[in-house]
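Enquirer: need coordinates for the following:
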Amino acid sequence: MATDPYKELGVARGASQDELRKAFRKLAKENHPDRNPGDKKAEERFKRVAAAFDLLGDPDKRARFDRGEIDADGRDTFRGFNPGGSGGSGGSPFGAGGRFEGVDLEDIFDMFGGVGGVPRGGPRSSGPAKGHDVRARLEIDLEDSIVGATKRIAFSDGRTLDVTIPQGASDGQVLRLKGQGAPARAGGQPGDALIELGVKPHPVFRREGGDLHMDLPVSVPDAVLGGKVQAPTPDGTVSLNVPKGANSGSMLRLKGRGAVDPRTRQRGDLFARLIVTLPDGPDPALEAFAEKWRKERPYAPKRR
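Expert: Coordinates of the predicted model:
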């Protein structure tokens, strides 16, 4: 990645982690391949944005980048290194006078195999270093967070991965996928993929803890006479009994049809608020009935 990751995300160098996350979410959503099928420019932009956030979203890697210890691709930098051997040191690999700045001595010895070809300090006991973790955000529907699902996500390196969304997933929850991160050098274990879940707002349901709320339109005849209406739930459509004489604002409860409470891990309820709704367009018969009713049986609704 040749560009400055801060510029790629459109934030200042002093931006907070929360500002970085907000900028990444906005740009990733705008340029996601699912939203821009076949758009190579958007796909490349998505990859660059994801790579920038992978670097800056990790406080340790961000600090190293700000100090100049790694470049925008996350690779170690060795300032003062002069592979051409020019300068006043007679071809010293470290430049004039053998000096170098911003480089850890342990890194230099390790880069050249230690002294005399033997790693500094003798054989390493810890083995090859693990690869970096990668981070991504996955937007899911409310129904998926309740009943579970499998979703595909695209990474900045072009890989795709099927992610299993557990039942009762919550907004902001992070899933760790072992071994699905960046590969390690020298045969080490790859890093992990950290997938942050974002639950999208729903056009029908409003979530309050483990419960869901919705407005349910009912016709005038069903409100007056009672009847069965079809009501949406996260598990599918169900038949709901509307009591005789129901008014707008009346609340019906569907037990166990709500969301999953993140504290108790129990399924909540779904509350349907009835909204008595007139038919679309004028209805002469209904108007004549209402006119007669207003003359013969006037009443003033009570404030609820």
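Enquirer: use CA for all of it now, contacts and neighbours both
Expert: OK.
Enquirer: I'd assumed P37 was in a strand, is it?
Expert: No: remark: P37 does not belong to a strand; assigned using DSSP: H, G, I helix; E, B strand; the rest coil, it is coil.
Enquirer: quick check: closest non-adjacent residue to F100.
Expert: G80 (4.6 Å; CA to CA, 6 or more residues apart in numbering).
Enquirer: cool, D76 as well?
Expert: I70 (4.3 Å).
Enquirer: next up, the contacts around the one you found.
Expert: K61, R64, D76, T77 (CA atoms under 8 Å, 6 or more residues apart in numbering).
Enquirer: mind listing which of those residues are in helices?
Expert: K61, R64 (DSSP state H).
Enquirer: was I right about S170 contacting D144?
Expert: No: contact criterion CA atoms under 8 Å: S170 and D144 do not qualify, at 10.1 Å.
Enquirer: distance of G87 relative to P201?
Expert: 62 Å (CA to CA, to the nearest Å).
Enquirer: which one's more surrounded, these two?
Expert: G87 (15 against 12; other CA atoms under 10 Å).
Enquirer: and the more buried one, what is it in contact with?
Expert: Here G87 is in contact with G95, A96, G97 (criterion: CA under 8 Å, 6+ apart).
Enquirer: closest to D104 among those?
Expert: Taking CA to CA as the measure, D104 lies nearest G95 of the contacts of G87, at 15.8 Å.
Enquirer: thought F81 was touching that closest one, still the case?
Expert: Yes: using CA under 8 Å, G95 makes contact with F81 at a distance of 6.0 Å.
Enquirer: can you give me how far stretch 137-144 is from the chain middle?
Expert: Computed by CA atoms, centre = their mean, to the nearest Å, the chain-centroid distance of stretch 137-144 equals 8 Å.
Enquirer: want to put them side by side, so please do this one too:
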Amino acid sequence: MADDLYAVLGVSRDASGDDIKKAYRKLAKKYHPDLNPGDRAAEETFKKIQAANNLLSDPEKRKQYDAGEIDAEGNETPRRYYREYAEAGGEHPYRSSAGYEDISDVFSDLFRSQARARGRGGPEGEFRMRGGDARYSIEVPFLEAVNGAKKRVTMPNGKSLEITIPPGLHDGQVLRLRSQGMPGYGGGEAGDAYVEVHVAPHRGFRRHGNNIHVELPIGLHEAVLGAKVRVPTVTGAVTMTVPPGSNSGDTLRLRGKGVPASAGRPAGDEVVTLQVRLPEKPDEELKSFLADWAKTHAYDPRKGTEG
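Expert: Sure thing, here's the model as predicted:
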């Protein structure tokens, strides 16, 4: 028996779309194969979580699932035509709320579909139909989203796809993979795959538009005297000049070191916010120097802050 999709995500059946999204992202981070290398159980759990999210995050499919029209894998459930129609009551023994006045209408619709297929050039008697679209959700590292990458991922149905992550991809962006969805019927073309990409946060970088923001610790002597320091960027560390007399909260800009240029969009900048850090244990020489310096260079760093 297939797992209950709500139970897989740990949410109630009346959970909102946001609740489902939050539950998925929390579980995905816990069971992602990259964080559990070699753990087959975690990998299988991750596949179930993805499959549950793919179906329940689609309002139409969720409605069908709740109504019992499709199963946990998105397949239509068997229709009990004769029992359904016979128990429908009314003047006609086969009348139903499904919209057919007679069971023969079901087959009439099929024959009309076949005729339309022949009209499109299909062989005599062949029913041709385009495959359904498939929807997936994956998470990629921050730097791959910024710089672009190619990733081979395994979808919940076991299919392996190579996905091109374009430079500058935003969290929640949906990529369309043509003909990578469900297979067609009777020679019909395959559907498309839609992959919603979520960007994992980075411990050092933050993105605002096309600019990258980072905080850079500097020493007291570097702040007072100025210095050339190494600064991390999304494409590798570079050397930056800290001007003399810098202070915590001062910002410096590295032109063109943000999100790379792409599709006519100029490259962003990196905004570096300085954070002056004192030694963990200032030595006696530093204490003595500052004590003597303060006697003749008194100033009030809190001037103007009091109401």
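Enquirer: does the residue nearest to F100 of the first structure count as helix, strand or coil?
Expert: G80 of the first structure - assigned by three-state DSSP - is coil.
Enquirer: ok, it - contacts?
Expert: With CA under 8 Å, 6+ apart, G80 of the first structure has these contacts: F94, G95, R99, F100, E101.
Enquirer: how much space between the residue mapped onto it from the second structure and A86 of the second structure?
Expert: Using TM-score structural alignment, the partner of G80 of the first structure in the second structure is R80. Distance from R80 of the second structure to A86 of the second structure, counting by CA to CA: 10 Å.
Enquirer: likewise H202 of the second structure?
Expert: 60 Å.
Enquirer: quick one, which of the two is more surrounded?
Expert: Each of H202 of the second structure and A86 has its neighbours counted (other CA under 10 Å); A86 has more, 14 against 11.
Enquirer: quick one: which of the contacts of G87 of the first structure is nearest L138 of the first structure?
Expert: For those, the nearest to L138 of the first structure is G95 (46.9 Å; CA to CA).
Enquirer: could you count how many residues lie near the closest residue to the closest one other than its chain neighbours?
Expert: Counting by CA to CA, 6+ apart, N82 is the residue found nearest to G95 of the first structure once chain neighbours are left out, at 5.1 Å. Using other CA under 10 Å, N82 of the first structure has 17 other residues around it.
Enquirer: doesn't T164 of the first structure fall inside a strand?
Expert: Yes: when classified by three-state DSSP, T164 of the first structure is found to be part of a strand.
Enquirer: and the closest residue to it other than its chain neighbours, which of the three is it?
Expert: The shortest distance from T164 of the first structure to any non-neighbouring residue, by CA to CA, 6+ apart, is to T150 (4.5 Å). Secondary structure for T150 of the first structure, judged by three-state DSSP, is strand.
Enquirer: from V238 of the second structure, how far out is N211 of the second structure?
Expert: 16 Å.
Enquirer: the more surrounded of the two?
Expert: With other CA under 10 Å as the criterion, N211 of the second structure and V238 differ in neighbour count, and N211 comes out ahead with 20 against 12.
Enquirer: and that one, how close does it get to R253 of the second structure?
Expert: Taken as CA to CA, the span from N211 of the second structure to R253 of the second structure is 10 Å.
Enquirer: tell me the SS of S137 of the second structure?
Expert: strand.
Enquirer: contacts only, for it.
Expert: S137 of the second structure touches Q50, N53, N54, V195, E196, V197, H198, counting by CA under 8 Å, 6+ apart.
Enquirer: quick one: the fourth one from S104 of the second structure, how far?
Expert: The gap separating V195 of the second structure from S104 of the second structure is 40 Å, by CA to CA.
Enquirer: name the residue in those two with the higher neighbour count.
Expert: Using other CA under 10 Å as the criterion, V195 of the second structure and S104 rank with V195 on top: 20 against 10.
Enquirer: and that one, which helix or strand is it part of?
Expert: strand 193-199 (DSSP states H and E).
Enquirer: hang on, H213 of the second structure packs against G268?
Expert: No: counting by CA under 8 Å, H213 of the second structure does not reach G268; the two are 10.6 Å apart.
Enquirer: and the gap between the residue nearest the centre of the first structure and T233 of the first structure?
Expert: By CA atoms, centre = their mean, the first structure has its centre lying nearest to R137, at 3.0 Å. According to CA to CA, R137 of the first structure and T233 of the first structure sit 26 Å apart.
Enquirer: repeat that for G95 of the first structure.
Expert: 70 Å.
Enquirer: just give me the closest of the contacts of G87 of the first structure to A184 of the first structure.
Expert: The closest of the contacts of G87 of the first structure, once distances to A184 of the first structure are taken by CA to CA, is G95, at 29.6 Å.
Enquirer: quick one: residues contacting N36 of the first structure.
Expert: N36 of the first structure touches A42, E43, counting by CA under 8 Å, 6+ apart.
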